[in-house]
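Student: build the 3D model from these lines:
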Amino acid sequence: MEYHRISNISDPFFKKMHELMQMVFPPEEVLEYSLWKEPLEDPGIRVFVAIHEGKVVGTTEYRYYDDFQVAMTDFTIIGQAGLGIGRFLARKRWDDLQALAAASGKPMLGMFAEIYDPYRVHDHAFGGVKPMDPYVRREVLSHLGYKRLDFGYVHPSWENNGEAVEVLDLCFLPTDEEREGVPAQLVVDFLTRYYAVLANKPAQWHAMVEALKQREIVALLPI
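Tutor: Model prediction:
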């Protein structure tokens, strides 16, 4: 299996990756095709696909903020079961992030990820791919070490229509397994930068950020 980086919208594997995203994710979670041009060319955004026998069978997008010392996994997609795609992507991503942290001269504190709450997602089959089932994914991510940040999370729709998406939790994978919380200001700074690209943020998102500004620490809870 090959771990291939996509850095241009003209890459022939990008169309296959975008089709896989559309099959698995709901529309509000998928950026429109043409809008990918700039993100793919951004050196800070790392988009990789897993290629097996010439076919895109998985993909992951992530980024590393060396000033915050944290990473963010934008998404991970496993296209089919039985190939070990999840482990392959997780291992390759972690190795890449560790190299980025080493190059920055500062250790990585951990990695954020938005994780579907299976108890609030009832009407989406995630393309019928069983490894993408929210119950399965949540348990796998728990095994990897992710923990839920203790606040009610909403995020702006990637359709940039001002709608709030409320069926996910913001989680964090600490490099120190004994860590019990994350500074609230770090969460605010991260979310503000991460969603700067979306102009139409819902009122619920702004209220959430303002509430976080009143806190010092956001606890990490089991998922």
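Student: C-alpha from now on. contacts and neighbour counts both.
Tutor: Will do.
Student: list the contacts of the longest helix anywhere in the chain.
Tutor: Longest helix in the chain by number of residues (criterion: DSSP state H): helix 85-104. The contact list for helix 85-104, computed with C-alpha atoms under 8 Å, 6 or more residues apart in numbering, reads 3, 50, 57-60, 64, 66, 69, 71, 76-78, 107-108.
Student: taking the residues you listed one by one, which sit in strands?
Tutor: Counting by DSSP state E, the part of the contacts of helix 85-104 found in strands is 3, 50, 57-60, 64, 71, 76-78.
Student: show me where this structure has helices.
Tutor: For the chain, the helices defined by DSSP H occupy 12-24, 37-41, 85-104, 134-144, 184-194, 203-213.
Student: can you put those in a markdown table and add mean neighbour count and distance to Leu220?
Tutor: Below are the helices of the chain laid out as a markdown table (neighbours: other C-alpha atoms under 10 Å; distance: least, C-alpha to C-alpha, whole Å):
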| stretch | mean neighbour count | distance to Leu220 |
| --- | --- | --- |
| helix 12-24 | 18 | 28 |
| helix 37-41 | 15 | 30 |
| helix 85-104 | 16 | 21 |
| helix 134-144 | 15 | 12 |
| helix 184-194 | 16 | 11 |
| helix 203-213 | 16 | 14 |
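Student: please generate a structure for the following sequence too, so the two can be compared:
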Amino acid sequence: MNFYRITSIEDEHFPKLHRLLQEVFPPEEVLAYELWREPLQDPTIHVCVALQGDEAVGATEYRYYPELRVAMTDFTIIGKPGLGIGRFLLRSREKELTRLAAQSGTEPIGMFAEIYDPYRTEHSFGGVNPMNPIVRREVLSHIGYKRLELDYVHPSWDLEGGAVSGLDLGFLPKDEELSQISGALAATFLEVYYSAIEKKPQQWYDMVETLKQRDVVALLPL
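Tutor: Alright, predicted model coming up:
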């Protein structure tokens, strides 16, 4: 299996990635095909597919913010069961994030991720069993992810300004004993991460302002 980075929508493997996104995620979570042009050219955004032969069987997107000392995993897609894709993507991403942190001379605090709550969403994730919200949440819990203690919403990636709920903002602390992070860190991260979306819902702004007023935010079990 090959871990392959895509940096252009002209790349022959990009249509395969976008098809995976559309098959697995709900429409409000998927950026339109042409709108991927600029993000893919951004050197700080890493969009990689797991290739088995010429077939894209999985994918992940991630980034590292050295000024905040945190990473973000935007998505992880497992396209087929029984191939070890999840483990392959996890280890490949870890190696790259370690390299990026070393390159910037920083020590990471941890990594954010948006995690579906299976008790609040009925989305089938394309019928791919490894992508089932219950399975994904339990696997992420085993890895060490925790959830921030807040009512989380994020701006819709269809760019219509809607609020997407049914998720938690997760955090994988580098120090597994860490039980809280600063509200300012969480707020700053969200402002930077969602700066690409111009039209955001009022619920999102209210949530970020609330975070700014909190000294710390507890990290709770998933």
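Student: mean deviation, the longest helix of the first structure versus the second structure?
Tutor: Its aligned residues in the second structure lie a mean 0.5 Å from helix 85-104 of the first structure after superposition (mean C-alpha distance after the TM-score superposition for the first structure).
Student: tell me who's in contact with the residue nearest the centre of the second structure.
Tutor: Taking C-alpha atoms, centre = their mean, the centroid of the second structure lies closest to Asp74, which sits 2.1 Å from it. Contact analysis of Asp74 of the second structure by C-alpha under 8 Å, 6+ apart lists 60-63, 113-114.
Student: so it versus Leu169 of the second structure, what's the distance?
Tutor: Going from Asp74 of the second structure to Leu169 of the second structure by C-alpha to C-alpha, to the nearest Å gives 11 Å.
Student: quick check: the closest residue in space to Val49 of the first structure that isn't next to it in sequence vs Lys92 of the first structure, distance?
Tutor: Once flanking residues are discounted, Val49 of the first structure sits nearest to Thr59: 4.1 Å by C-alpha to C-alpha, 6 or more residues apart in numbering. Per C-alpha to C-alpha, Thr59 of the first structure is found 11 Å from Lys92 of the first structure.
Student: do the same with Pro134 of the first structure
Tutor: Using C-alpha to C-alpha, we find Pro134 of the first structure at a distance of 22 Å from Lys92 of the first structure.
Student: for Glu29 of the first structure, give me its contacts.
Tutor: Contacts of Glu29 of the first structure by C-alpha under 8 Å, 6+ apart are 157-159.
Student: again, only using 10 Å
Tutor: Shown in contact with Glu29 of the first structure (C-alpha atoms under 10 Å, 6 or more residues apart in numbering): 21-22, 75, 156-159, 165.
Student: got JSON lines for those, with distance to Leu141 of the first structure too?
Tutor: Below are the contacts of Glu29 of the first structure laid out as JSON lines (distance: C-alpha to C-alpha, whole Å):
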{"residue": "Met21", "distance to Leu141 of the first structure": "19"}
{"residue": "Gln22", "distance to Leu141 of the first structure": "22"}
{"residue": "Phe75", "distance to Leu141 of the first structure": "12"}
{"residue": "Pro156", "distance to Leu141 of the first structure": "23"}
{"residue": "Ser157", "distance to Leu141 of the first structure": "23"}
{"residue": "Trp158", "distance to Leu141 of the first structure": "23"}
{"residue": "Glu159", "distance to Leu141 of the first structure": "26"}
{"residue": "Val165", "distance to Leu141 of the first structure": "20"}
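Student: would you format the ones in strands among the contacts of helix 85-104 of the first structure as TSV with distance to Ala219 of the first structure and neighbour count included?
Tutor: As requested, these are exported to TSV (distance: C-alpha to C-alpha, whole Å; neighbours: other C-alpha atoms under 10 Å):
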residue	distance to Ala219 of the first structure	neighbour count
Tyr3	34	17
Ala50	34	26
Val57	35	21
Gly58	32	23
Thr59	30	25
Thr60	27	22
Tyr64	22	22
Ala71	18	24
Thr76	25	20
Ile77	28	24
Ile78	30	24
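Student: picking up where we left off before, dump the helices of the first structure to CSV, plus distance to Tyr119 of the first structure.
Tutor: Shown next, in CSV, are the helices of the first structure (distance: least, C-alpha to C-alpha, whole Å):
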stretch, distance to Tyr119 of the first structure
helix 12-24, 18
helix 37-41, 32
helix 85-104, 22
helix 134-144, 9
helix 184-194, 24
helix 203-213, 21
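Student: out of those, which is closest to Leu221 of the first structure?
Tutor: Closest of the helices of the first structure to Leu221 of the first structure is helix 134-144, at 10.5 Å (criterion: C-alpha to C-alpha).
Student: the closest one - contacts with which helices or strands?
Tutor: Applying 3 or more C-alpha pairs under 10 Å, 6 or more residues apart in numbering; DSSP states H and E, one finds that helix 134-144 of the first structure contacts helix 85-104, strand 110-116, strand 168-174.
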